[in-house]
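Enquirer: sequence plus the predicted model coming up.
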Amino acid sequence: MSELVITRQRDSYFEIILNRPDKRNAINLEMLHAFDAAVAQANRAPGLRAVLISGAGESFSAGIDVSALLGLAQTYGPHWQQRMRAITDEFQGVFTRLERLELPTIALLHGHCLGLALELALACDLRVAAAGTALGLPETLLGIIPDVGGTTRLTRLVGPARSKELIFTGRRIDAADAERWGMVNYVTTREELSGKGEALAAEIAQAAPLAVGMAKRVIDGLADIDRGLLLEGWAQSQLFASEDFLEGAQAFMTRRPPQFKGK
């Protein structure tokens, strides 16, 4: 297992820790693949009743490492923009496998939980945030949309109006507003964050595991996630070929306001 992701089993729960603290746990392709392997490891481990996901250092995660976006040509070849549907499928598959674990999953958020990191958290069953945590989906400020389940899962969780507000503006909200909107289940202090997650896991462990797993499948089955992911992939394949995306990415890297033209 890559040291970019740390795993350990403690009693009846399994911990997955994002471990790139010097980069605020920004997610590059290597970390994404290591996270996918950690989810598979949790799925195979015996005797588990819950999975806790957290981040080392000062943030849960600042989201995707933007240099990874700009390096897509190196990973997927010079015609990567024509392969965006397949690339999006690969990213989506990681969080879909997380979501489809029969084990309950609890994301423990602190510091920053932005973009791809929030999409990861939305693929979990429960979310606990430390007070002051910044949450958001800033993709439209780069000329793209949240395409790794963020648009679909946020809408399922908080409804169309709140999802449109957060995604259209790219705004960050704090943990208190996220709790009020229904994005997180609890807000606690940074010091009590792990303890609250463990207490939730212990409470879940008192219920029958087969019943919990089936309840999760039924609840998740009420929303057409697969169709939403397909729509996200279709939209993103158009946006990555736009001039606005190139402008947004360049503006982000040079720390200047983007000048979007709708092209």
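Expert: Alright, I've got the coordinates.
Enquirer: all contacts plus neighbour counts: C-alpha atoms, from now on.
Expert: Noted.
Enquirer: can you give me the helices for the stretch 51-200 of the chain?
Expert: For the stretch 51-200 of the chain, the helices identified by DSSP state H, counting those that start in this stretch occupy 66-70, 72-76, 84-99, 116-122, 150-158, 160-169, 175-181, 193-204, in order along the chain.
Enquirer: okay, one more to line up with it:
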Amino acid sequence: MTILNHTSSIVDSNGIARLEQEASTAASVKVLEVSISLEAPLSEIVSKLSDLPSVVADSAIDRVVLIRLSGATERASPGARTTQEVNHWERAVRRLERLQAATVVDLAGHCGGAALDLILACDYRVATADFMLGLPIRDGRFWPGMTLYRLVQQIGLAATRRLLFAHDVLSVEQCTRIGLVDSAAGWQPGLISAIRRGATTDLSVRRRLLAEALSTSYEDALGTHLAACDRELRRTSEASDDRH
């Protein structure tokens, strides 16, 4: 697949496009854009997410993936009908969560169904003023998938417990207040350069350190953090030697 200019609207049959955004430093930042319709069959969304690791590995991008969600949906949960489909879905979301690239999700309009799982699996979330999040409530009950696990990890137990009794839909203001949305100003091309700074080759290490902080004691975490610092010091030292 080819690198496209950010203003181009051409995508391939899978809704995947290469974008090239000029950064303020005059160096180009190459981004992989993925379009996901929440109205598509769950198997189609799973297939697209499952392909992402190999697409990222084969692409000349700067470890930044932009996921655009579209399509208002009345689907209250991801849409799985069997336990096997639930398992396939959770595996696909986990692949996205562990992708070797910084992931940004762009949210607009009414998003429901699989939206919350995808939001929680991404590193950075931007939304427009008209964004509304449909919670995964099925037959009057909050969907008991790994959504709950990620919610507790990311916004806390108390906030998650309140969601169990919340209305079916959250506004962009509510999402921002509890930490589900990072920016309510919509997608801005200027964000690419800032996000690329966090898209290091060892991004997965930093993700793991953040996640383990919730369940690991200081003493147990110290060794892992020291090892990460040692790798970073060696990397910067080698980079300095190369420049000289």
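Expert: Arrived safely. Everything numeric here is computed off the predicted structure, so don't read it as measured data.
Enquirer: can you calculate the TM-score here?
Expert: A TM-score of 0.68 describes the superposed chains when it is computed by TM-score structural alignment, normalised by the length of structure 2; 196 aligned residues with a CA RMSD of 3.0 Å.
Enquirer: coming back round to it: out of the helices of the stretch 51-200 of structure 1, deepest packed?
Expert: Mean neighbour counts were compared across these using mean count of other CA atoms under 10 Å; the top stretch is helix 116-122, at a mean of 26.
Enquirer: quick check: it aligns to which part of structure 2?
Expert: Helix 116-122 of structure 1 corresponds to residues 114-120 in structure 2, going by TM-score structural alignment.
Enquirer: could you count how many residues lie near residue 45 of structure 1?
Expert: For residue 45 of structure 1, the count of nearby residues is 11 (other CA atoms under 10 Å).
Enquirer: now check structure 2 for the residue matching it.
Expert: Under the pairing rule here (TM-score structural alignment), the equivalent of residue 45 of structure 1 within structure 2 is residue 59.
Enquirer: ditto for residue 183 of structure 1
Expert: Residue 183 of structure 1 maps onto residue 180 of structure 2 when the alignment is built from TM-score structural alignment.
Enquirer: what's near enough to touch that match?
Expert: Applying CA atoms under 8 Å, 6 or more residues apart in numbering to residue 180 of structure 2 gives the contacts 119, 120, 125, 155.
Enquirer: show me which pair in the residues you listed is furthest apart.
Expert: With CA to CA as the measure, no two of these lie farther apart than 125 and 155, at 13.8 Å.
Enquirer: pull out the buried positions in the lengthiest strand in structure 2.
Expert: In structure 2, with assignment by DSSP state E, the single longest strand is strand 28-37. Of the residues in strand 28-37 of structure 2, those buried under the neighbour-count criterion (16 or more other CA atoms under 10 Å) are 29, 30, 31, 32, 33, 34, 35, 36, 37.
Enquirer: name the nearest residue to the first one, ignoring sequence neighbours.
Expert: Nearest residue to residue 29 of structure 2, sequence neighbours excluded (CA to CA, 6 or more residues apart in numbering): residue 21, at 5.4 Å.
Enquirer: any idea which helix or strand carries that neighbour?
Expert: Following DSSP states H and E, the helix or strand that holds residue 21 of structure 2 is strand 16-22.
Enquirer: how far out from the middle of the chain is that strand?
Expert: Put simply, strand 16-22 of structure 2 sits 17 Å off its chain's centre (CA atoms, centre = their mean, to the nearest Å).
Enquirer: just checking, what packs against that strand?
Expert: Counting contacts by 3 or more CA pairs under 8 Å, 6 or more residues apart in numbering; DSSP states H and E, the secondary-structure elements packed against strand 16-22 of structure 2 are strand 3-5, strand 28-37.
Enquirer: picking that back up, using TSV, lay out the contacts of residue 180 of structure 2 together with distance to residue 240 of structure 2.
Expert: As requested, the contacts of residue 180 of structure 2 are exported to TSV (distance: CA to CA, whole Å):
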residue	distance to residue 240 of structure 2
119	37
120	37
125	34
155	39
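Enquirer: roughly how far does the residue nearest the centre of structure 1 sit from residue 47 of structure 1?
Expert: For structure 1, the residue sitting closest to the mean C-alpha position, by CA atoms, centre = their mean, is residue 120 at 1.7 Å. Residue 120 of structure 1 sits 24 Å away from residue 47 of structure 1, taking CA to CA, to the nearest Å as the criterion.
Enquirer: which residues touch the closest residue to residue 175 of structure 1 other than its chain neighbours?
Expert: Nearest in space to residue 175 of structure 1, with sequence neighbours left out and distances taken as CA to CA, 6+ apart, is residue 133 at 5.2 Å. Taking CA under 8 Å, 6+ apart as the criterion, residue 133 of structure 1 is in contact with 109, 110, 111, 112, 113, 174, 175.
Enquirer: swap in residue 164 of structure 1?
Expert: The neighbours of residue 164 of structure 1, taking CA under 8 Å, 6+ apart as the test, come to nothing; the list is empty.
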